[in-house]
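> got a predicted model here, sequence first, then my questions.
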Amino acid sequence: MTTPPASEAPLLNRRDGAVAHLRFNRPQVLNAIDAGMAGAFLSACKSIAGDASVRAVVISGEGRAFMAGGDIASFGEGPQAIADTLIAPMHEALQILAGLRAPVIASVQGAVAGAGMSLALACDLAIAADDARFNLAYVKLGTSCDLGASWNLPRIVGLRRALEIALLSDGIDAAEALRLGLVNKVVPAAALEAETQRLAARLADGAPAAQGMLKRLMRDALGHDFPAQLQAERQGFAACAATADFSEGVAAFLEKRPARYTGG
């Protein structure tokens, strides 16, 4: 089987130094997910997980939308086929991303709907163009959500507001998304790529062990009682303090210079 040209591949996967870029590439259907895209996304996430040189990950969409959800044209294959060929690989990919030491950034524009919104919520940080429009949308198709929306959304906005967003599925513009905490920053559409790259480069310069530990602590916190979380923090600090990057960070602070983290 021949590999399609990069311009025709459902997912574009490139590196910019320590930053990995995964870009959904079905702009003709607003990057709606089909089985091919889901499989490519999982494969790329597995590759990133095995590459210690990746220090930040950016997930974006080609064209005028980040992602308009699942490809409804393929839903006629039946619920089991959708679960096996679309939802299962995407869920596996999201578990990989959550477990990475590298921070994961969603860079979104235009339609951020259904699975696209779920995916943006699953990332560690999100930056949005001012033309972004969010809609969970699942209930409009007579179904419940996937890609972790039911786990992430209540943790970001609270249970009552999460239920409102899910059950009513009203559109949310970029300014409201920022107010609700669905995104970390809103920028002019023309500046989205540059601002995303600036944020990714800043994160890629950080200490990987510390960033990974912070991700784990934050994501696990609501499943722990307070004493258990304090113990996890103590163990996490001890693990980070044993790294060369911790020694570098302390030395840089005392010497009043920028730290140069190597991942050691």
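The structure has been received and is ready for your questions.

> C-alpha from now on. contacts and neighbour counts both.
OK.

> and the strands in the chain, which stretches?
Counting by DSSP state E, the chain has these strands, from start to end: 11-16, 19-24, 56-61, 104-108, 111-113, 125-129, 133-135, 172-173, 185-187.

> need the ones you listed in JSON lines (columns: mean neighbour count and distance to Gln235).
Converted to JSON lines, these look like this (neighbours: other CA atoms under 10 Å; distance: least, CA to CA, whole Å):
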{"stretch": "strand 11-16", "mean neighbour count": "16", "distance to Gln235": "33"}
{"stretch": "strand 19-24", "mean neighbour count": "23", "distance to Gln235": "28"}
{"stretch": "strand 56-61", "mean neighbour count": "25", "distance to Gln235": "24"}
{"stretch": "strand 104-108", "mean neighbour count": "27", "distance to Gln235": "24"}
{"stretch": "strand 111-113", "mean neighbour count": "26", "distance to Gln235": "38"}
{"stretch": "strand 125-129", "mean neighbour count": "24", "distance to Gln235": "25"}
{"stretch": "strand 133-135", "mean neighbour count": "25", "distance to Gln235": "38"}
{"stretch": "strand 172-173", "mean neighbour count": "17", "distance to Gln235": "40"}
{"stretch": "strand 185-187", "mean neighbour count": "20", "distance to Gln235": "32"}
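
> can you report how many residues lie near Lys46?
By the criterion of other CA atoms under 10 Å, Lys46 has 15 neighbours.

> ok, it touching Gln95?
No. Judged on CA atoms under 8 Å, Lys46 makes no contact with Gln95 at a distance of 10.4 Å.

> before we move on, back to that, out of the strands of the chain, nearest to Cys240?
Closest to Cys240 of these, according to CA to CA: strand 56-61, at 18.4 Å.

> just want the angle from the closest one to strand 19-24.
Angle between the axes of strand 56-61 and strand 19-24 is 20 degrees (criterion: axes from the mean of the first three to the mean of the last three CA atoms, to 10 degrees).

> now for strand 56-61, which elements pack on it?
strand 19-24, strand 104-108, helix 192-204 (3 or more CA pairs under 8 Å, 6 or more residues apart in numbering; DSSP states H and E).

> quick check: the gap between Leu182 and Ala111.
Going from Leu182 to Ala111 by CA to CA, to the nearest Å gives 14 Å.

> for Arg133, same thing?
5 Å.

> quick one: contacts for the residue nearest to Leu136 when sequence neighbours are not counted?
Closest residue in space to Leu136, ignoring its immediate chain neighbours: Gly114 at 4.6 Å, by CA to CA, 6 or more residues apart in numbering. Contact analysis of Gly114 by CA atoms under 8 Å, 6 or more residues apart in numbering lists 68-70, 135-138, 145.

> which of the residues you listed are buried?
68-70, 135-138 (16 or more other CA atoms under 10 Å).

> burial measure for Phe253, as a count.
Neighbourhood size, Phe253 [other CA under 10 Å]: 12.

> ok, now which ones touch it?
Ala259.

> can I get the strands of the chain in CSV with distance to Arg160?
CSV is the format used below for the strands of the chain (distance: least, CA to CA, whole Å):
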stretch, distance to Arg160
strand 11-16, 35
strand 19-24, 32
strand 56-61, 28
strand 104-108, 24
strand 111-113, 20
strand 125-129, 22
strand 133-135, 17
strand 172-173, 16
strand 185-187, 23
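
> structure B:
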Amino acid sequence: MSAAAEEPVLIHIAEGVAALTLNRPDRMNAINGQLSRALNRALDTASRSPEVRVILLQGAGRGFCAGADAQVLDEYAADPKAPNSGSGRLRYGELMRLPKPVIAAVHGACAGVGLALACCADIRLAASSAFFLAPFAGLGLSAEVGLGWLLPRLVGTGSAMDMLLGGQRLTADDARSIGLVRHVFPEATFMQEARAYAVRLAASGAPAALRLIKQQVYDAWGQDFATAEEAALRLTFQTLESPDFTEAMAARRQKRPPVFAAVTSPFLSSG
């Protein structure tokens, strides 16, 4: 096996898409410190790259992510204050602040902190094999990684309570019915369909516009309509004066594809 194949996160950049693959298939891509640190680095690479317009998160093997690694949980159970392999401080919520759209492509298990990771993506796609599980109450834990705040905003309070309190598995179709996932694709063609969706999104508009619209949506969660409307008006005039709008209109007149400026930004601080 090559050294690259043993990396906890694989990264492949093509057609404007950075495919980041959680690569612990023997552990159902369960999250430990090594994987967390590797995913932080991969997200930083994708966020800084001018070639990348969209980030696609996926899992190797039989599932997306089964949650926290059992070894980490066992170490905490033995002594919460003792040194352990830890989480590696994966910056889940920062996915929503990344300047590029993030898609979670979920097949098989998506549980625990793996569910939190998927929920922090901007769009979720599911294979027909996917299932979603919030097992926290059964483990005597709180809803981790801000899921008590995030899930009600994604699926509504009732569905969030059902998932978090009841701890029942949701099938891919169940998840689609409550709005947790956008599309469900057959297992046999899922990876190809998810990648095609990401490529289409990468080609859909100016990277700066994708960044701005993503920011607008998340900013609006904490705003009333009047504030959001005022911000939208200000941003509309700002973008009407942008080079991207000028280029888009010129390309339309000249019947050619537009050439937009790239967006780059660090995910990790340099300090």
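Arrived safely. Predicted model, so just to flag it, every value in this text is computed and none were measured.

> picking that back up, turn the buried ones among the contacts of Gly114 of the first structure into JSON lines, including distance to Pro10 of the first structure.
Formatted as JSON lines, those follow (distance: CA to CA, whole Å):
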{"residue": "Ala68", "distance to Pro10 of the first structure": "14"}
{"residue": "Gly69", "distance to Pro10 of the first structure": "14"}
{"residue": "Gly70", "distance to Pro10 of the first structure": "13"}
{"residue": "Asn135", "distance to Pro10 of the first structure": "23"}
{"residue": "Leu136", "distance to Pro10 of the first structure": "23"}
{"residue": "Ala137", "distance to Pro10 of the first structure": "23"}
{"residue": "Tyr138", "distance to Pro10 of the first structure": "23"}
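
> and of the strands of the first structure, who's closest to Arg216 of the first structure?
Using CA to CA, the nearest of the strands of the first structure to Arg216 of the first structure is strand 104-108, at 13.0 Å.

> and that closest one, which stretch of the second structure?
Using TM-score structural alignment, strand 104-108 of the first structure corresponds to residues 102-106 of the second structure.

> how close does that stretch sit to the first structure?
Stretch 102-106 of the second structure, aligned to the first structure and superposed, deviates on average by 0.6 Å (mean CA distance after the TM-score superposition for the first structure).

> what's that stretch in contact with?
Contacts for stretch 102-106 of the second structure (CA under 8 Å, 6+ apart): 54-59, 63-64, 95, 118, 121-127, 130, 191, 194, 198.

> one more time with 7 Å
54-58, 64, 118, 121-127, 130, 194 (CA atoms under 7 Å, 6 or more residues apart in numbering).

> swap in stretch 162-179 of the first structure?
By CA under 7 Å, 6+ apart, the surrounding residues in contact with stretch 162-179 of the first structure are 128, 130-137, 139, 153-154, 183-186.

> try it again at 6 Å.
Stretch 162-179 of the first structure is touched from outside by 130, 132-137, 153-154, 183, with contacts defined as CA atoms under 6 Å, 6 or more residues apart in numbering.

> just give me the closest of these to Leu222 of the first structure.
Using CA to CA, Pro154 comes nearest to Leu222 of the first structure of the contacts of stretch 162-179 of the first structure, at 11.3 Å.

> skipping adjacent residues, who's closest to the alignment partner in the second structure of that closest one in space?
Structural correspondence for Pro154 of the first structure with respect to the second structure (TM-score structural alignment): Pro152. Nearest in space to Pro152 of the second structure, with sequence neighbours left out and distances taken as CA to CA, 6+ apart, is Ala160 at 5.2 Å.

> that older thread, now for the contacts of stretch 162-179 of the first structure: which two are most distant?
The two members of the contacts of stretch 162-179 of the first structure with the most space between them (CA to CA) are Asp130 and Pro154, at 23.7 Å.

> so between these two, which is more surrounded?
Asp130 (20 against 15).

> and the contacts of stretch 162-179 of the first structure, which is closest to Ala6 of the first structure?
Closest to Ala6 of the first structure, out of all of the contacts of stretch 162-179 of the first structure and judged by CA to CA, is Ala132, at 25.9 Å.

> buried ones in stretch 245-260 of the first structure?
By neighbour count on 16+ other CA under 10 Å, the buried set for stretch 245-260 of the first structure is 245-249, 259.

> would you mind giving the residues you listed as a markdown table with distance to Gln211 of the first structure added?
Formatted as a markdown table, these follow (distance: CA to CA, whole Å):
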| residue | distance to Gln211 of the first structure |
| --- | --- |
| Asp245 | 11 |
| Phe246 | 12 |
| Ser247 | 15 |
| Glu248 | 15 |
| Gly249 | 13 |
| Ala259 | 15 |
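
> how about the helices and strands packed on strand 56-61 of the first structure in CSV, adding distance to Gln80 of the first structure?
Formatted as CSV, these follow (distance: least, CA to CA, whole Å):
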stretch, distance to Gln80 of the first structure
strand 19-24, 24
strand 104-108, 29
helix 192-204, 37
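
> so which of the ones you listed comes closest to Asp220 of the first structure?
For Asp220 of the first structure, the closest of these is strand 104-108, at 16.8 Å, according to CA to CA.

> against Ala204 of the first structure, how distant is the residue nearest to Arg260 of the first structure when sequence neighbours are not counted?
With CA to CA, 6+ apart as the criterion, Arg260 of the first structure has its nearest non-adjacent residue at 7.0 Å, and that residue is Glu248. Separation of Glu248 of the first structure from Ala204 of the first structure (CA to CA): 16 Å.

> try Leu180 of the first structure
27 Å.

> which stretches in the second structure count as helices?
Taking DSSP state H as the test, the helices found in the second structure are 33-48, 70-78, 113-119, 147-155, 157-166, 172-177, 190-202, 207-220, 225-240, 243-254.

> I'd like the ones you listed as CSV, with distance to Arg27 of the second structure appended.
Output for the helices of the second structure, formatted as CSV (distance: least, CA to CA, whole Å):
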stretch, distance to Arg27 of the second structure
helix 33-48, 11
helix 70-78, 9
helix 113-119, 13
helix 147-155, 23
helix 157-166, 24
helix 172-177, 22
helix 190-202, 20
helix 207-220, 33
helix 225-240, 43
helix 243-254, 45
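
> hey, which of these is tucked in deepest?
Highest mean neighbour count among those (mean count of other CA atoms under 10 Å): helix 113-119, with a mean of 24.

> what about it, how far off from the first structure?
Counting by mean CA distance after the TM-score superposition for the first structure, helix 113-119 of the second structure comes out at 1.2 Å.

> give me the distance from that helix to the chain's centre.
Mean-position distance between helix 113-119 of the second structure and its chain equals 8 Å (CA atoms, centre = their mean, to the nearest Å).

> and Met161 of the second structure, what pairs with it in the first structure?
In the first structure, Met161 of the second structure lands on Leu163 (TM-score structural alignment).
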